[in-house]
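*Asks:* Fold the following.
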Amino acid sequence: MSKQRGIVVAVPTDSVSTNDQLPIAVIGAGPIGLAAAAHLIERGIEPLVLEAGPSAGTAVRDWSHVRLFSPWAELTDPAAEKLLAPTGWVRLDGAAYPTGGDWAEQYLQPLADVLGDKVRYGVTVTGVARAGRDRIVDAGREEQPFTLHVRTADGAEERISARAVIDASGTWSTSSPMGADGLPALGERAAADRISHRVPDLKDPAVRARYAGKRTAVVGSGASAFTALAHLADLAKEEAGTHAVWILRRGISANTYGGGEADQLPARGALGLRAKAAVDAGHASAATGFRTDAVERDGDRLTLVAEDGRRLDPVDEVIVLTGFRPDLSFLSEVRLGLDERLQAPTALAPLIDPNVHSCGTVYPHGVNELSHPEQGIYLVGMKSYGRAPTFLAMTGYEQVRSITAALAGDHEAAERVELTLPETGVCGGAGLFDEPDAAQDGESGGCCAAPATLQIGLGAPASSGGC
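*Replies:* Model (predicted):
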């Protein structure tokens, strides 16, 4: 490794090293990234996990107060459990529903600790390319290793070589805006200090004070919005003047609150019923068919204006829970095949289109659906779903099992399906996910099986909403 003017360049010690001797880079030390590392080790392949945060599951810790609506049995990966077993780690109660904090502390961090120096923290990937080839060049492209441009916590730059790249960085860092056209509403950026994109942790005194006795608009129609409405309703019972205004782009129908008691993810069904109870009790009022066009500010209060000219009464705060989207900026020099609508891999997109599918109607998939024109790079976990909101953690575990088998040359195992997903019995039908769930079971947290605000939730003391 050489160092020049604050720039560190990773140089193979053996100049005749082949690509097969290089590690496989895994971006993100969340649930799916760490599972990928565990499967690679099981296959005898060296992983190098690059995590931008200071610990495993950094994004998950951001919603540590949110309870998932998938139980422990669906939140741990078999290969990861094998790595953990010799350490004395005890398999968790499969029927219990953990919070994001539980998931990080009781599973993700112990797994990362077992991986040891195969996980590097404080490393942000700023670019991925083929060594010496931009995306235009064909000649010798597939023979070249990948090079990852990274920035460390102290500001130093490095170049890391890898034989393949598994991007499990999730979508948590890129929240979707309030504007109905997918772009920020007029005035949204200027009002950023009064707008949050996270389910509030009302156990935090500072956060509680922000919403207590206030009028808050909640924009979104997924489990994250349900969670926020339920928690604000609880606050309204204790703090006079607390009221939520629920902003929906569509009307209220039989499907608005999810499947209720018919949902085969019972905790998620209960969450929808709690949101309905908040509206029925008058703790929340709904503004339907409201597609936000502008945010007008008058002092500390905000007025939302719809595309049709309707204006809501002023609110003190706005919580925008309209989903997440993938950050593709650092992948601009590799050749990805992405659906033009969902920004998901082309072969996967028809299977996860939220207009027609739910987490329970997406069949398990692997390397075939996740491959790109650029061989050797894979988007996995919530990032693989692009803007679709229905991701399950166990779907991600199956993804990386298949991909790592293919990378090891075991094509029979890569093609084999080793996962049966539960049918939820509730998701489906055009427009159901008009405003996607913000929570995700996967990396960086909404989905059919993760936090509410990532791409799952119970009516328990902790915030709810996640798969």
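
*Asks:* Every contact and neighbour count from this point should use C-alpha atoms.
*Replies:* Noted.

*Asks:* Helix or strand next in line after the helix or strand containing R268, which one?
*Replies:* Using DSSP states H and E, R268 falls within helix 266-280. The helix or strand immediately downstream of helix 266-280 is strand 284-287, counting by DSSP H and E.

*Asks:* still on that earlier bit, going by neighbour count, list what's buried in the helix holding R268.
*Replies:* Across helix 266-280, burial judged by 16 or more other C-alpha atoms under 10 Å covers 266-279.

*Asks:* and of the residues you listed, the nearest to A449?
*Replies:* Distance to A449 across the buried residues of helix 266-280 (C-alpha to C-alpha) is lowest for R268, with 8.3 Å.

*Asks:* Looks like the closest one contacts A452 (just checking).
*Replies:* No: between R268 and A452 there is no contact under C-alpha atoms under 8 Å: 9.7 Å.

*Asks:* one more to line up against the first:
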Amino acid sequence: MSEQQLPVVVIGAGPIGLAAAAHLVDRGLEPLVLEAGPSAGAAVREWSHVRLFSTWAEVVDPAAEKLLAPMGWVKPDGATYPSGGDWASRYLQPLADVLGDKVRFGARVTGVSRVGRDRVVDAEREQQLFTVHVVNADGTEQRLTARAVIDASGTWSTPSPAGGDGLPALGEKAAAEHISYRVPDFKDPAVRARYAGKRTAVVGSGASAFTALAYLADLAKEAPGTHAVWILRRGIGGSTFGGGESDQLPARGALGLRAKAAVDDGYASAVTGFRTQAVERDAEQLVLVGEDGRRLDPIDEAIVLTGFRPDTSVLAELRLNLDERLEAPVELAPLIDPNVHSCGTVYPHGAKELAHPEQDVYVVGMKSYGRAPTFLAMTGYEQVRSITAALAGDQDAAERVELTLPESGVCGGAGLFDEPESAEESGGGCCATPAVVQLGVGAPITSGGC
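*Replies:* Predicted coordinates:
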């Protein structure tokens, strides 16, 4: 088989991985999508109860729609907001079905390298194809050969801990049965029973934290004694609750307003400047201890939503050039760095910014952002459009920008993204001094919601 006949291996059958496959097909290239889970959007299905703050019009890739339309697929109303479950069942799975045997489920990638070359060897490196090591659902191992590799495996499996130093707090692992690192499904009666009438700490300041606060506030209206303790590593400023009505994604702005309303209405109390050092037992409850020595009142449960981080271990034998802070490609990192990222949007980017010293290897989607919080699905679609153009030799298309991103309406960008992967709070980068928010006045929910 010639190099041109070999597939481009795409790791992950989520929104961006399947979009990459659709663009490869559109370019006349052969994709092979390897998905560890049993179905398309396996990670998305785990947050099926959470509603996106982008509309259907913004989360369907154009190349994917081009493949789906001849099969009788009807695009959902573009002005409505899908849940994760809707996204997976009404778009991702049909797309995988259309791609057919170009998508393989139950195939976990365990490593990628150059054929016969570990990361140390220079000799004739660029002339070697890629070898992709796979373990199938039945335990059998395979070695696949690829002309290029696109890693769209996401970050869902590697949530960040409660510890303020990026490591698990003392006692955090021992208290695991009382800690969730995902937004719970409060429609589930068992989940509601777990949190009803309880004090729950919500650690984090991104979209996921807003969602949890809103859910707990709704539960408190039905179950007296339910209360959220919102733990923030920084103070409360003008951008804490997002852009509100100034956000060009209305549902994203409304989500922040719902979180603010939870605090204003007394269903949640905010603890600011608190970096968790330890999680201690107090009979059947937990006590959070801060680095400054503060000990909070006992809680019953904790929902830790401090972000996710990329696991690049399967690419360990390849030569990647990642930013030392964000673990994002070095050319992309300055565009998304929450330490310095200012007002407005993240500039659309593609093959150039996502390239590595190892030619024809790309990390895309949420994983490409490393630990940065500002990812949107439409950003990932633009990434793979550009990358597939580059792989097809169309440099003009690869360098062309075909996306305009919506303004967030805030300075900085912490927590503003589609998938419910709340980012660790950033500590600055605002283009103006944030105003102090006077809590106590309820904010109306104008539209949308998570």
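
*Asks:* Closest one of the buried residues of helix 266-280 of structure 1 to G381 of structure 1?
*Replies:* For these, the closest approach to G381 of structure 1 (C-alpha to C-alpha) belongs to R268, at 20.3 Å.

*Asks:* Can you tell me the residue that sits opposite that closest one in structure 2?
*Replies:* Taking TM-score structural alignment, R268 of structure 1 has R252 as its aligned residue in structure 2.

*Asks:* what residues are up against the closest residue to G415 of structure 2 other than its chain neighbours?
*Replies:* The shortest distance from G415 of structure 2 to any non-neighbouring residue, by C-alpha to C-alpha, 6 or more residues apart in numbering, is to G206 (3.6 Å). Shown here is G206 of structure 2, whose contacts under the criterion C-alpha atoms under 8 Å, 6 or more residues apart in numbering are 305-306, 414-416, 422-425.

*Asks:* do the same with S48 of structure 2
*Replies:* By C-alpha under 8 Å, 6+ apart, the contact list for S48 of structure 2 reads 83-86, 88.

*Asks:* what about the helix holding R268 of structure 1, how far off from structure 2?
*Replies:* Superposing on structure 2 and averaging over aligned pairs (mean C-alpha distance after the TM-score superposition for structure 1), helix 266-280 of structure 1 comes out at 1.0 Å.

*Asks:* quick one: contacts of that helix?
*Replies:* With C-alpha under 8 Å, 6+ apart as the criterion, helix 266-280 of structure 1 contacts 69-70, 223, 226-227, 229-230, 233, 257-263, 284-286, 456-459, 464-467.

*Asks:* Of these, just the buried ones, PyMOL syntax please.
*Replies:* The PyMOL command for the buried members of the contacts of helix 266-280 of structure 1 (criterion: 16+ other C-alpha under 10 Å) is given here:
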select buried, resi 69+70+223+226+227+229+230+233+257+258+259+260+263+284+285+286+456+457+458+459+464+465+466+467
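
*Asks:* Mark which of the contacts of helix 266-280 of structure 1 are part of helices, please.
*Replies:* Cross-referencing the contacts of helix 266-280 of structure 1 against helices under DSSP state H gives 223, 226-227, 229-230, 233.

*Asks:* which one among those gets closest to R159 of structure 1?
*Replies:* Using C-alpha to C-alpha, A223 comes nearest to R159 of structure 1 of these, at 39.9 Å.
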